[in-house]
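Student: what shape does this take:
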Amino acid sequence: MLFNSIEFFVFLPIVFILYWFVTAKYLKAQNLLIAVSSYVFYGWWDWRFLSLIAFSSIVDYSIGLLLSKSESKKKRKLLLWISICVNLGFLGFFKYYNFFVQSLVDSFTLLGQPLEISTLKIILPVGISFYTFQTLSYTIDVYNKKLTPTKDFVAFTAFVSFFPQLVAGPIERATNLLPQFYTQRKFNYKLAVDGMRQVLWGLFKKVVIADNCAKYANIIFNNYEDYSGSTLLLGAFFFAFQIYGDFSGYSDIAIGVSRLFGFNLKRNFAFPYFSRDIAEFWRRWHISLSTWFRDYLYIPLGGSRGGTSMKIKNTFIIFLVSGFWHGANWTFIVWGALNAIYFLPLMLTNKNRINTDMVAMHSVLPSVKELSQMAITFFLTLIAWVFFRADSVTHAFLFLKGIFNVSLFSNFQIFPTTIMYLILFFIGIEWMGRRGEYAIDKIDALNKPLRWGFYILIIVLMFSFTGEQQEFIYFQF
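Tutor: Reported below is the predicted structural model:
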């Protein structure tokens, strides 16, 4: 079910009441309720795919126990590879089978040797990339002896299927989330209030910013031949805020809902559009995925410890795999490659760590230099987002060709003034809260009348500017 749906607004209070008023004294009962509720939440889309989560949970739970009983390097490595093959095997079949088959057929057709291989009508399980990586982190950490394997199957099942972040993250590490299922939770009023505030802000991002931007991004991208360069650039701008509002909004809601049940999830976004270079952007965007690839792929490959050729190779691998993780389309691979090209000059000149603090940390406004750096970084990101949004690589290049011509300096053919004001309001709140962990935390410092005035304003805006309901973008990944 969707976070911004009637079903969820019925589901959440029921689970909350049962959790705190029926099972509060019994840890195992709370964990069982979380596990059952999570399966109901996920099965609302298609109950048939519950078997995938259940099977993955059983396999990785069993492998964790077997790893704890074995000291043989050969056997431990075999067990690890069984987990990797099972999890990535499911992911590969459901997400990439048709992509590889079609690419193979196209390649042989170009060589004059057409193949008779049919694609399959495969339904992509919602969020499979997220929970696959989450359960893999458990097996890998147990293999590396960074985590003691659990003997509590209910707690492990609840960890794998935890409904607030099951289908679109953040991708939690077992070292952070799993131990929280071992500890008796007590209702914390302040934590719950913080959670509700986070949920409210996440819903605003999704309903007001993302869904309204989606309307115009879709119109412009789907009819790019009819618009001037300036309007196409505006379409890319709308998509940039659509995907940010959509995905960071989901993360905010997931983090907020988790707090209602006494859990703390990792931060997933840290004001990425205020970044001064691409390296900083990737430290602030989808943090849970970036750090996952860093720890489980980039560092094992050698990271940046080798020579220049190894640094270049590993950088391209990490970005290409990241792109491919997002979807079975060449557009995502090109998007990953383009970001690698952006990133390489900074890494090769050792400038990829120069912007580690928040921009304008000790001032109200950024300096001219900082402002120009943010503008350049945002523009580069905007160009890359075109490939992410386009239906094909050809579509992306034609869209970019349409931007970069003389019509770039013409008047906008579409310019929804109200939506632009809402985006400016959104940027303003983010800017004021940039020094904290989350933008909405700044509101807590206001006096009560102003604080409640802000909450009422957000609610009014959500009811006034609710766009056409859209699924969260990252559900397809």
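
Student: when you work out contacts or count neighbours from here on, use the C-alpha atoms and nothing else.
Tutor: Noted.

Student: ok, the residue lying closest to residue 184 once chain neighbours are set aside - contacts?
Tutor: Take residue 184 and drop its neighbours on the chain: the residue closest to it by C-alpha to C-alpha, 6 or more residues apart in numbering is residue 27, 5.6 Å away. Applying C-alpha atoms under 8 Å, 6 or more residues apart in numbering, we find residue 27 in contact with 182-185.

Student: and what of residue 468?
Tutor: 211-212, 215.

Student: how about the residues you listed in CSV, adding distance to residue 472?
Tutor: Shown next, in CSV, are the contacts of residue 468 (distance: C-alpha to C-alpha, whole Å):
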residue, distance to residue 472
211, 9
212, 13
215, 14
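
Student: just among those residues, which is most surrounded?
Tutor: Highest neighbour count within those: residue 211, with 26 neighbours (other C-alpha atoms under 10 Å).

Student: and that one, what does it touch?
Tutor: 242, 246, 466-470.

Student: neighbour-wise, which of those leads?
Tutor: residue 246 (29 neighbours).

Student: hang on, isn't that one packed against residue 203?
Tutor: No: using C-alpha atoms under 8 Å as the test, residue 246 is too far from residue 203 to be in contact (9.0 Å).

Student: what about the helices in the stretch 201-350 of the chain?
Tutor: With DSSP state H, counting those that start in this stretch as the criterion, the stretch 201-350 of the chain has helices at 211-222, 229-260, 278-284, 287-293, 308-326, 330-348.

Student: ranking those helices by burial, who's on top?
Tutor: Highest mean neighbour count among the helices of the stretch 201-350 of the chain (mean count of other C-alpha atoms under 10 Å): helix 229-260, with a mean of 26.

Student: which neighbouring elements make contact with it?
Tutor: Helix 229-260 sits against helix 189-204, helix 211-222, helix 368-389, helix 393-403, with contacts defined as 3 or more C-alpha pairs under 8 Å, 6 or more residues apart in numbering; DSSP states H and E.

Student: would you do the same for the sequence below? I want to compare the two.
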Amino acid sequence: MLFNSLEFFIFLPIVFSLYWFVFKKHLKAQNVLILVASYVFYGLWDWRFLSLILLSTIVDYFVALKIDGLEEKTKRKSWLWVSVVFNLSLLGFFKYYNFFVDSWVDMVALSGYHVQSTWTLQVILPVGISFYTFQTMSYSFDVYYKKLKPTNDFLSFAAFVSFFPQLVAGPIERASNLLSQILHTRRFNYDQIVSGLKLILWGLFKKVVIADALAPMVDDIFTNYSQYPASTLILGVVMFSFQVYGDFSGYSDIAIGTAKLFGIELMSNFKFPHFSRNVAEYWQRWHVSLSTWFRHYLYIPLGGSQVSKLKAVRNICIVFLVSGFWHGANWTFIFWGAFHALVFIPVFLMGRNAIYKDTVVGEHTVFPSLTEVGQVLLTFSIVSFSRIFFRSESITDAFGFIDRIFSHFSYEAYSHPMGYRMLDYYILMILFVVYEYIIRKDERAPFKFKSQVLRFVMYTVVILVMLLFYDNHVDRSFIYFQF
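Tutor: The predicted structure is shown next:
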């Protein structure tokens, strides 16, 4: 079920009404409702894969209880490995099996032998598997490191694993935040619900008006890159940066807003990353839940930065390569991760990886300095360039795209084959950047204006623009569903 579908807009009010008006005084009944609603939400995509979620839930529930009941470190670690091996095996088979087989065949071919690949399988990638396996693993890790006591309430734990607002594409929540809220009574809070509805509206705007509107141009440019000059290819890269941001941050806003409707606060997943002043700050603001996961469960256990510079650089490379691989079973994502490691390492070695704590422009100024503008534009350019690998179908296409940028540098105004008015989209992207700059202080309050009239005007404009840009012929699924 998609957030931007008619089915969801029927499903959500029904669940909301039952949750607050039928089961308001019964915490266990509310949690059972969340669990059932989550399984319905996911099962409408493909009910067969509900068994994977249930299996992952059962394994990590009992593993955590086993770990907690042991004092000997060796035995505790053995049970932790049960969780890690199980979840990574699940992820590895469904997401990476064919990738490894095909890569092995290609490697053998380099030595002069041609092997016919008869081992590949028609494996369907279960939506959200990269997200919920990491979420359940984090629970086992936290219990192992004694940061969390495991729960004996299986139904509440199952609701934590499958919580439908963030089940398919995050944020990847830790049990210390989400499970603790599920285990405790929630109160009907009018302001929280209104805040949630605003986030849902803003998320839908980013998905429908930014991501979906730009998708046809991006698809055309990346599919037919060999036919276009450098100016058009650069435009396609910029548009894809806006598309993927609108798509994924829009999903996260809807997820966070929907959770608020049920009295639950999820972590922020995007904090205006395109206003970042260097690549390190960008990764503090983009897909925050995944970056946090890798920092806590991979980077720090490897030694983090509390080791020699050489080992710290090694740790950074490992994290970015694994992050790239997490995104998909394609060498393009590994190159994307490697590229980010290469541009992150100089920032780290210069000691500038943690210097920016607040968003661009201080409290007492309105406009950024020329230095800040230059830093933001440079960071956006570097990140956007890396997305050539992220968006391309293959490494060959990615390098072909890059080669054409540098070898066919000429200006030519882009005109979409379907006859789209490109000026409308240029204006749209500029206005979107300006508005995000205005609201940059708080990613969870997109309509935070003191004037009720101004808020009403903004709601009206957003809804009208969504109706204007809505295209029923565009694929309305979210980009990160493939991960």
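
Student: ok, back up a step: of the helices and strands packed on helix 229-260 of structure 1, which is nearest residue 89 of structure 1?
Tutor: Closest to residue 89 of structure 1 of these is helix 368-389 (C-alpha to C-alpha; 24.7 Å).

Student: how much does that closest one stray from structure 2?
Tutor: Here the mean offset of helix 368-389 of structure 1 against structure 2 after fitting is 0.6 Å, by mean C-alpha distance after the TM-score superposition for structure 1.

Student: ok, stretch 86-104 of structure 1 next?
Tutor: Relative to structure 2, stretch 86-104 of structure 1 is 0.3 Å off (mean C-alpha distance after the TM-score superposition for structure 1).

Student: contacts for that stretch, please.
Tutor: 56, 117-120, 122-125, 128-129, 132, 136, 327-329.

Student: what about the closest residue to residue 83 of structure 1 other than its chain neighbours, neighbour count?
Tutor: In space, and not counting its chain neighbours, residue 83 of structure 1 is closest to residue 60: 6.3 Å by C-alpha to C-alpha, 6+ apart. Residues lying near residue 60 of structure 1 (other C-alpha under 10 Å) number 26.

Student: could you find the counterpart of residue 60 of structure 1 in structure 2?
Tutor: Structural correspondence for residue 60 of structure 1 with respect to structure 2 (TM-score structural alignment): residue 60.

Student: how many residues are close by residue 438 of structure 1?
Tutor: Applying other C-alpha under 10 Å, we find 17 other residues in the vicinity of residue 438 of structure 1.

Student: in this structure residue 470 of structure 2 contacts residue 207, no?
Tutor: No: contact between residue 470 of structure 2 and residue 207 fails when scored by C-alpha under 8 Å: they sit 9.9 Å apart.

Student: hang on, the earlier thing: by neighbour count, which of the contacts of residue 27 of structure 1 wins?
Tutor: Result: residue 185 is most packed of the contacts of residue 27 of structure 1 (other C-alpha under 10 Å), 17 neighbours.

Student: need the residue closest to the centroid of structure 2.
Tutor: Residue closest to the mean C-alpha point of structure 2, counted by C-alpha atoms, centre = their mean, is residue 287 at 5.0 Å.

Student: could you find the closest non-adjacent residue to it?
Tutor: residue 269 (5.1 Å).

Student: and the one you found, how far is that from residue 386 of structure 2?
Tutor: Counting by C-alpha to C-alpha, to the nearest Å, the separation of residue 269 of structure 2 from residue 386 of structure 2 is 20 Å.

Student: before we move on, what about residue 411 of structure 2?
Tutor: 22 Å.

Student: for residue 35 of structure 2, same thing?
Tutor: From residue 35 of structure 2 to residue 386 of structure 2 the distance is 39 Å (C-alpha to C-alpha).

Student: tell me how many other residues surround the counterpart of residue 274 of structure 1 in structure 2.
Tutor: In structure 2, residue 274 of structure 1 lines up with residue 275, judged by TM-score structural alignment. By other C-alpha under 10 Å, 24 other residues sit near residue 275 of structure 2.

Student: burial count for the closest residue to residue 275 of structure 2 other than its chain neighbours?
Tutor: Distance criterion C-alpha to C-alpha, 6+ apart; nearest residue to residue 275 of structure 2, sequence neighbours excluded, is residue 376 at 5.6 Å. Using other C-alpha under 10 Å, the number of residues around residue 376 of structure 2 comes to 22.

Student: how about residue 376 of structure 2, what's its match in structure 1?
Tutor: Checking TM-score structural alignment: residue 376 of structure 2 goes with residue 374.

Student: who touches its match in this structure?
Tutor: 273-277 are the contacts of residue 374 of structure 1 under C-alpha under 8 Å, 6+ apart.

Student: distance of it relative to residue 241 of structure 1?
Tutor: 15 Å.

Student: longest helix anywhere in structure 1?
Tutor: For structure 1, the helix with the greatest residue count under DSSP state H is helix 73-110.

Student: from residue 346 of structure 2, how far out is residue 51 of structure 2?
Tutor: To residue 346 of structure 2, residue 51 of structure 2 is 45 Å away according to C-alpha to C-alpha.

Student: assign a three-state SS to the residue sitting furthest away from the middle of structure 2, would you?
Tutor: The C-alpha centroid of structure 2 is most remote from residue 112, which lies 40.6 Å away (C-alpha atoms, centre = their mean). Following DSSP: H, G, I helix; E, B strand; the rest coil, we place residue 112 of structure 2 in the coil state.

Student: how many residues are close by residue 32 of structure 2?
Tutor: There are 17 residues near residue 32 of structure 2, going by other C-alpha under 10 Å.

Student: now do the one 3 residues further on
Tutor: As a burial measure, the neighbour count of residue 35 of structure 2 was computed by other C-alpha under 10 Å and equals 22.

Student: excluding its backbone neighbours, what's nearest it?
Tutor: Residue 35 of structure 2's closest residue in space is residue 159 (C-alpha to C-alpha, 6+ apart), at 4.7 Å.

Student: so residue 411 and residue 386 of structure 2 - more neighbours on which side?
Tutor: residue 386 (22 against 11).

Student: what's the match for that one in structure 1?
Tutor: Looks like residue 386 of structure 2 aligns to residue 384 there (TM-score structural alignment).

Student: please tell me I have it right and that match contacts residue 337.
Tutor: No: counting by C-alpha under 8 Å, residue 384 of structure 1 stays clear of residue 337, with 9.5 Å between them.
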